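Asker: sequence first, then the predicted structure:
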Amino acid sequence: MTSSLVAVVLAAGGSTRLGRPKQLLTRDGETLVHRAARLALASGASRVLVIVGAYAGDVVAAVRDLPVECVVNARWSEGLAGSVRVAMDALAPHDHATLLMTCDQPALDVAYIQALGDASRRAPSGSAATRFGDRVGVPAVVAPTMLRAALAVQGDRGLRDALNAPGADVIACDAPDLGVDIDTPEDLAAAVARGWLDPLE
């Protein structure tokens, strides 16, 4: 990936359905937020922002050893779109591709992030995203025009509408394992069973 790429790790959520902060679950002893930030750095991003909100103090502490910038979304409870807007404000006047990722997809690896970057450079729109059924979502590498289109989105939809709009020309990349994200206790149990999360103590 080019050094102009920046990465945004969306880690502000309250994990209400899970009942515990998903950001602080661990894989091989490493918290998920630390792992996501580390993967973003390893992908070649020149700048990595971690958007925090709920459990902000603990999440910031979890990535303190990494060269990342933590940005607080004080209105985190309003959903993912607000975190995207906070990130764009912090990045202004950034005008290059942006990697958007969450910290609750424990199967994510550097090779897939790099594949997304390669696909985005082939896409007419400059954007590539992960296929989930007949839709696409994050992780995604998104062109500046796509991000600007998403700034008006409200609630938890994030970039979903912009990425899936007719004529968006986003390349869809396949990574079936990323469909396992950690929203509920059942998701957590499934990830533990696959070896993607450490068992809870």
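Answerer: Received, thanks. Numbering: from 1, shown residues only.
Asker: could you use CA atoms for every contact and neighbour count after this?
Answerer: Noted.
Asker: tell me which residues in the longest strand belonging to the chain are buried?
Answerer: Ordering each strand of the chain by length in residues (DSSP state E) puts strand 135-142 first. By neighbour count on 16 or more other CA atoms under 10 Å, the buried set for strand 135-142 is Val136, Gly137, Val138, Pro139, Ala140, Val141, Val142.
Asker: residues making contact with that strand?
Answerer: Residues from elsewhere that reach strand 135-142 (CA atoms under 8 Å, 6 or more residues apart in numbering): 97-102, 113, 116-117, 120, 126-131, 159-160, 163-164, 172.
Asker: put this next to the previous one:
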Amino acid sequence: MPAKTTNVALVILAAGASRRMGAPKQLLPWGEDYLLGHVVKNALKTVATEIIVVLGANYDYINQKVDRFPVTVLNNTDWSMGLGMSIAMASNYIKEQVLKPDGILITLADQPFVTPDYLNNMISVFLPGRNQIISTSYQHQSHGVPVLFDLSYLDQLRQLNSDVGAKSIVDKNQHFITYLRPEFNNADLDTMEDYKTYRKQGYDTDNL
């Protein structure tokens, strides 16, 4: 039986232009920091061996806010093509590394409710070398990010180039999927109304 591992690269996708938000949501205030800063700090509390942040739109401005963290920052100049291009960029970066991770854990910059404990739980149930995909399960039998891929999917991840992210890979490999249900409300903050609603309800704390 394969041994468990903590040798996982954690990729934060933060390249979008936030058109529906009307402002770069990566830098909206959240807790004691800003949205992307909050997500990065949570990622740094995990057992992942490397944190990779993929930026794109407003790169220069946002990168100035991120460079205080011990993370790898990539600039996706093709960010307008969607999440798939950001995943491909991170995967190409990993492909070039001499010491590669056993798995790739993908999460989003606009999901501030994802906790370090949940990400660590995903890593704890991951068994490398089994083509495993660990996907987050939501209501109505849907699934999505955060999602953890075995390194065997690296070349497929490198070929992505659309806004549907890695959904095509997940859909083709249903028999390798392990589903996890989070104990928190894993909402995306896509609009200013979403953002204001959760802040008004007091959700923007660094303890979530």
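Answerer: Received, thanks. Note that this is a predicted model, so its numbers are computed, not measured.
Asker: that older thread, matching residues in the second structure for the longest strand of the first structure?
Answerer: With TM-score structural alignment applied, strand 135-142 of the first structure matches the range 142-149 in the second structure.
Asker: try stretch 28-35 of the first structure
Answerer: Mapped onto the second structure using TM-score structural alignment, stretch 28-35 of the first structure spans residues 31-38.
Asker: pull out the buried positions in that stretch.
Answerer: For stretch 31-38 of the second structure, by 16+ other CA under 10 Å, it's Gly31, Asp33, Tyr34, Leu35, Leu36, Gly37, His38.
Asker: between the buried residues of strand 135-142 of the first structure, which is closest to Ala87 of the first structure?
Answerer: Val142 (13.2 Å; CA to CA).
Asker: burial of the residue lying closest to that closest one once chain neighbours are set aside, as a residue count?
Answerer: Spatial nearest neighbour of Val142 of the first structure, chain neighbours left out: Ser127 (4.4 Å); criterion: CA to CA, 6 or more residues apart in numbering. Under the neighbour criterion other CA atoms under 10 Å, Ser127 of the first structure is assigned a count of 30.
Asker: need the helices for the first structure, in chain order.
Answerer: Taking DSSP state H as the criterion, the first structure carries its helices at 32-42, 56-62, 80-91, 110-122, 144-150, 160-163, 185-193.
Asker: deepest-packed of the ones you listed, please.
Answerer: helix 32-42 (a mean of 23; mean count of other CA atoms under 10 Å).
Asker: superposed on the second structure, where does that helix end up, distance-wise?
Answerer: With mean CA distance after the TM-score superposition for the first structure, helix 32-42 of the first structure departs from the second structure by a mean of 1.7 Å once superposed.
Asker: tell me what that helix is packed against?
Answerer: strand 6-11, strand 47-52, helix 56-62, helix 110-122 (3 or more CA pairs under 8 Å, 6 or more residues apart in numbering; DSSP states H and E).
Asker: equivalent range in the second structure for the first one?
Answerer: Counting by TM-score structural alignment, strand 6-11 of the first structure lines up with residues 9-14 of the second structure.
Asker: give me the mean distance between the matching stretch and the first structure.
Answerer: With mean CA distance after the TM-score superposition for the first structure, stretch 9-14 of the second structure departs from the first structure by a mean of 0.9 Å once superposed.
Asker: list the buried residues in that stretch.
Answerer: Ala9, Leu10, Val11, Ile12, Leu13, Ala14.
Asker: would you mind giving the helices and strands packed on helix 32-42 of the first structure as a markdown table with distance to Leu91 of the first structure added?
Answerer: Output for those, formatted as a markdown table (distance: least, CA to CA, whole Å):
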| stretch | distance to Leu91 of the first structure |
| --- | --- |
| strand 6-11 | 9 |
| strand 47-52 | 9 |
| helix 56-62 | 19 |
| helix 110-122 | 19 |
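Asker: which of those sits closest to Thr184 of the first structure?
Answerer: strand 6-11 (16.1 Å).
Asker: please say which position in the second structure Ala152 of the first structure maps to.
Answerer: By TM-score structural alignment, Ala152 of the first structure lines up with Gln159.
Asker: distance of its match from Phe176 of the second structure?
Answerer: Gln159 of the second structure sits 20 Å away from Phe176 of the second structure, taking CA to CA, to the nearest Å as the criterion.
Asker: could you check which of those two is surrounded by more residues?
Answerer: Comparing Gln159 of the second structure with Phe176 by other CA under 10 Å, the one with more neighbours is Gln159, at 16 against 13.
Asker: so who does the spatially closest residue to the more buried one that is not a sequence neighbour touch?
Answerer: Excluding its sequence neighbours, the residue lying closest to Gln159 of the second structure (CA to CA, 6+ apart) is Ala88, at 6.2 Å. Applying CA under 8 Å, 6+ apart, we find Ala88 of the second structure in contact with Leu157, Arg158, Gln159, Leu160, Asn161.
Asker: now do the same for Ala88 of the second structure: its match in the first structure.
Answerer: Per TM-score structural alignment, Ala88 of the second structure is aligned with Arg85.
Asker: residues touching stretch 38-48 of the first structure, excluding its own?
Answerer: With contacts defined as CA under 8 Å, 6+ apart, stretch 38-48 of the first structure is touched by 1-9, 37, 66-69, 109-110, 113-114.
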